[in-house]
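1. okay, predicted coordinates and the sequence, questions at the end:
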Amino acid sequence: MKISFFKFQGTGNDFVMIDNRQNNFPKENTSLIEKLCDRRFGIGADGLILLENDETDSNLAKPTDFSMIYYNSDGNQSSMCGNGGRCIVAFAKMLSIIDNETTFLATDGLHHASMLENGIVSLQMKNVAEIKIENDYVFLNTGSPHHVMLVNDLENYDVKKNGASIRYSELYGKEGSNVNFVKQLSENHFALRTYERGVEDETLSCGTGATAVAIAMHAIGKTNAHHIYLDVEGGKLEVSFVKDGNNYTNVFLKGPATFVFEGEIAW
C-alpha cells in the first residue's frame, strides 16, 4: 500500500494530512493510523486528519466545502482539534478546494474559517455555555473536554506526570480529559502547557486547549478582556469571543497553519 500525505503544523502541533475525497484510505485500520503517526517508525505526528467530501450538507443554504475527520496518534478517532482545524483550512487552500473563506464540517458541527495574511488562519470554534468552576480548576468543552488550572512555576512543571494523573483520575473516568496548566503574564496574556489525551503526553500546542484557557480565565475573573493572547510551547495563538449572558459566542482561534512537507509512504 502506498499513501500520499502532506505534513502541516500549527504552533508545533503537527498532523499527517490526507486527501480522502475518493475514500481510498482504510479508516477502520487504527493500527495503520497509529504507525503513520509514530515518530520513530512512521511519518511522525500528534494526529492524522482526513479531508473528505461532506455528504450530509445537501439541505444547507450554503453547502460546506469539505469535512474533517480527526484521529489522535493512538489511532482512535477523536473530538475536535483546533490547530488541526486551522491546518485543514490551509490544506484545502493548497488543494484549490477553497479560496480564502470556507465552511466545513467537523465532529462538533460546522466551522467557519478565513485565510489571513502570512499563513494565519482564523477559525470559528463552538459556542460555550456550560462551565464548571471549582476551587482549583475549571472544566469546559470547546469541541474537546478541557481541565484548566493555574500553577506556580509553569516552566518547570511536570506536565506529563501531573497531566496523566488528572486525565486518568476518577474525575473524568474512562473518557478522560485534556489538561491545561496556566500562568498569567498580564491582564490579557497567558502562558499554557497542555497534556493531550490520545497523545498521552505534552504537546507543543493545543488549539481547543488555548480556547478553553481564554474562556476559563475570563469566567473566573482573571481577565476582563475579550481578546486573549496565549503563549504555547510552539508559538503564539489568539482567542477572541463575545460574552452573551452565560454564553460565550463568536469564539475565534487565530494562529499560523504551516505546510512542512509532502511525500509518499509505502506500508
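-> It's in. From a predicted model like this one, the values you see are computed outputs, not experimental measurements. Numbering: from 1, shown residues only.

2. C-alpha from now on. contacts and neighbour counts both.
-> Noted.

3. tell me which stretches of the chain form helices.
-> Secondary structure of the chain, counting by DSSP state H: helices at 30-37, 82-94, 159-167, 207-219.

4. next, the angle from the second one to helix 207-219.
-> Read that as helix 82-94. Angle of helix 82-94 versus helix 207-219, following axes from the mean of the first three to the mean of the last three Cα atoms, to 10 degrees, is 130 degrees.

5. for helix 82-94, buried residues please.
-> Neighbour counts over helix 82-94 (16 or more other Cα atoms under 10 Å) mark 82-93 as buried.

6. below is an additional structure, to be compared with the one above:
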Amino acid sequence: MSIAFSKYQGLGNDFILIDNRHSDIPVIEPAAAIIWCDRHFGIGGDGVIFVLPGQNGADYTMRIFNSDGSEPEMCGNGIRCMAKFIAALEGKVDTAVTYKIYTLAGIITPKVLLDGQVEVDMGEPRLLSAEIPTTLNASQEKVIGRSIEVDGKTWTVTCVSMGNPHCMTFVEDASSIPLETIGPKFEHHPAFPQRTNTEFVQVIRPDYVKMRVWERGAGITLACGTGACATVVAGVLTGKCDRLCTVELPGGGLQIEWSQADNRVYMTGPAELVFKGEAAAE
C-alpha cells in the first residue's frame, strides 16, 4: 500500500504532511516515520505531520512524529505548514483563512494571510517550573537566569513552555556553539524530566536576535517556531528583548510578538510546498 504525502518547509524546518482526515489514528507508526524522515533512504524531513479530524471544538487535530519517532506536543513551524496544507486540501489557496487546530499543547489558531505568510496565535507562555517541566526551581516558581551545569560548564538559562519545553541561554556568539555535542547533553539533562529543546541566543538589538536550536527529538534544525516564541519571552523576562522582535534562525527570520494586551504570543512566518508524492507504508 502506498500513501500520498506533501512535503512542506518553514524556514528550512521540513515536514511530511499526510491527509489523515478519515481516521483519528495516524496511518503510519512512529517506526515508519523514522524511515520516511531519513534523508538518505527515505523522503527526508524533521517530522511527519498528520491532519486528523478535529476535537474539542477544533477544525482539525495535529499529530506529529519527530524524526526519531518521538511525539512532541506541537510544532510552531509545523503548524504553519499544516495550515497551508489544509488550505490546499480545501481548495482555498490564495485565500485568507483561519483554522483552529487541536494539539497536545491545546488549541492553536493559525491564519493563512493573503501574502502567503502564516500568522499563528501560539497562546500564553507557561513560566512555572512545573509547567515546563524542570527541576531547576521550585514547582510554582519561574526559572529566570538560573544556573545549570552542562558538560563541565556553568550556563545561565531561562526556561519557558510554549506547550513544549524550552531552555534558553544568551551567548556572545551563537554561531560558535558546538550544537552537535552540547545539544544532546542539554536535551537529556536530569533537570528536564520530559527532555528539552535548547536555544542559544545572541542579542544583536532588542528588536533583533540570532538563535540556533537543538530540538528535542529532531536534533539540529534550521528553524524552530516554538523556540523562537520562547526566546522572545525569555528575552523580555531578562530585559534583553523587546516584545516585538525578529528572531533570525539559520533558515530565515520569524516575527514574534509577546502581546502585553492579552499575554499571548504571535508568530508570523512562511510555509511553502516543496513537492508531492507517494511512499510505501511499512
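-> Yep, that arrived. Every value quoted in this text rests on a predicted model; they were computed, and no experiment measured them.

7. what about the helices of structure 1, which gets the closest to residue 227 of structure 1?
-> With respect to residue 227 of structure 1, and counting by Cα to Cα, the nearest of those is helix 207-219 at 8.4 Å.

8. quick one: distance of the closest one to the chain centre.
-> 12 Å (Cα atoms, centre = their mean, to the nearest Å).

9. average offset between it and structure 2?
-> Average distance, helix 207-219 of structure 1 versus aligned residues of structure 2 after superposition (mean Cα distance after the TM-score superposition for structure 1): 0.4 Å.

10. which stretch of structure 2 lines up against that helix?
-> With TM-score structural alignment applied, helix 207-219 of structure 1 matches the range 225-237 in structure 2.

11. what lies in contact with that stretch?
-> The contact list for stretch 225-237 of structure 2 (Cα atoms under 8 Å, 6 or more residues apart in numbering) reads 75-77, 125, 144, 158-162, 164, 166, 168, 197-199, 201, 211, 213, 241-243, 245, 247, 254, 256-258, 265-267.

12. and these, which are buried?
-> Neighbour-count burial (16+ other Cα under 10 Å) is assigned, among the contacts of stretch 225-237 of structure 2, to 75-77, 125, 144, 158-162, 164, 166, 168, 197-199, 201, 211, 213, 241-243, 245, 247, 254, 256-258, 265-267.

13. among these, which ones are in strands?
-> Per DSSP state E, strands hold the following members of those: 158-161, 166, 168, 197-199, 201, 211, 213, 245, 247, 254, 256-258, 265-267.

14. translate residue 257 of structure 1 into the numbering of structure 2.
-> Matched across to structure 2, residue 257 of structure 1 falls on residue 271, judged by TM-score structural alignment.

15. actually, residue 146 of structure 1.
-> In structure 2, residue 146 of structure 1 lines up with residue 166, judged by TM-score structural alignment.

16. its match contacts residue 200, doesn't it?
-> No: Residue 166 of structure 2 is beyond contact range of residue 200, at 10.7 Å (criterion: Cα atoms under 8 Å).

17. looking for the alignment partner of residue 21 of structure 1 in structure 2.
-> Per TM-score structural alignment, residue 21 of structure 1 is aligned with residue 21.

18. which residues does that match contact?
-> When contacts are counted by Cα under 8 Å, 6+ apart, residue 21 of structure 2 touches 51-53.

19. and these, which of them are in strands?
-> Using DSSP E, the members of these that fall in strands are 51-53.

20. for the residues you listed, which one is nearest residue 69 of structure 2?
-> Closest to residue 69 of structure 2 out of these is residue 51 (17.2 Å), distances taken as Cα to Cα.

21. could you measure that closest one against residue 255 of structure 2, distance?
-> 25 Å (Cα to Cα, to the nearest Å).

22. more neighbours, these two?
-> Using other Cα atoms under 10 Å as the criterion, residue 51 of structure 2 and residue 255 rank with residue 51 on top: 24 against 20.

23. follow-up on the earlier one: not counting residues beside it along the chain, what's closest to the match of residue 146 of structure 1?
-> Excluding the flanking residues, the one nearest residue 166 of structure 2 by Cα to Cα, 6 or more residues apart in numbering is residue 197, at 4.7 Å.

24. how about that neighbour, what's its match in structure 1?
-> Applying TM-score structural alignment, one finds that residue 197 of structure 2 aligns to residue 178 in structure 1.

25. separation between the match of residue 257 of structure 1 and residue 7 of structure 2?
-> Computed with Cα to Cα, the distance linking residue 271 of structure 2 and residue 7 of structure 2 is 11 Å.

26. of these two, give the one with the bigger neighbour count.
-> Between residue 271 of structure 2 and residue 7, residue 271 has the larger neighbour count (other Cα under 10 Å), namely 26 against 22.

27. against residue 85 of structure 2, how distant is that one?
-> Distance, residue 271 of structure 2 to residue 85 of structure 2, using Cα to Cα: 9 Å.

28. tally of neighbours for the aligned residue in structure 1 for residue 124 of structure 2?
-> Aligned by TM-score structural alignment, residue 124 of structure 2 pairs with residue 127 of structure 1. Residue 127 of structure 1: 17 surrounding residues under other Cα under 10 Å.

29. neighbours of the residue lying closest to residue 127 of structure 1 once chain neighbours are set aside, how many?
-> Nearest-residue entry for residue 127 of structure 1: residue 249, 4.8 Å, with adjacent residues in sequence omitted and distances by Cα to Cα, 6+ apart. By the measure other Cα under 10 Å, the count of residues near residue 249 of structure 1 is 18.

30. one more: residue 172 of structure 2?
-> When neighbours are defined as other Cα under 10 Å, residue 172 of structure 2 has 12 of them.

31. contact partners for the residue lying closest to it once chain neighbours are set aside?
-> Spatial nearest neighbour of residue 172 of structure 2, chain neighbours left out: residue 202 (5.8 Å); criterion: Cα to Cα, 6+ apart. Applying Cα under 8 Å, 6+ apart, we find residue 202 of structure 2 in contact with 170-174, 209-211.

32. for those, pick the one with the most neighbours.
-> residue 211 (28 neighbours).

33. is it true that that one touches residue 200?
-> Yes: in this structure, residue 211 of structure 2 is within contact of residue 200 by Cα under 8 Å, at 5.6 Å.

34. quick check: neighbours shared by these two?
-> Common neighbours of residue 211 of structure 2 and residue 200 (criterion: Cα under 8 Å, 6+ apart): residue 174.

35. and the strands in the stretch 1-150 of structure 2?
-> 2-10, 13-19, 47-53, 60-66, 97-98, 101-103, 106-112, 118-121, 146-150 (DSSP state E, counting those that start in this stretch).

36. still on that earlier bit, turn the contacts of residue 21 of structure 2 into TSV, columns for distance to residue 12 of structure 2.
-> Output for these, formatted as TSV (distance: Cα to Cα, whole Å):
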residue	distance to residue 12 of structure 2
51	21
52	24
53	27
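
37. thank you, goodbye.
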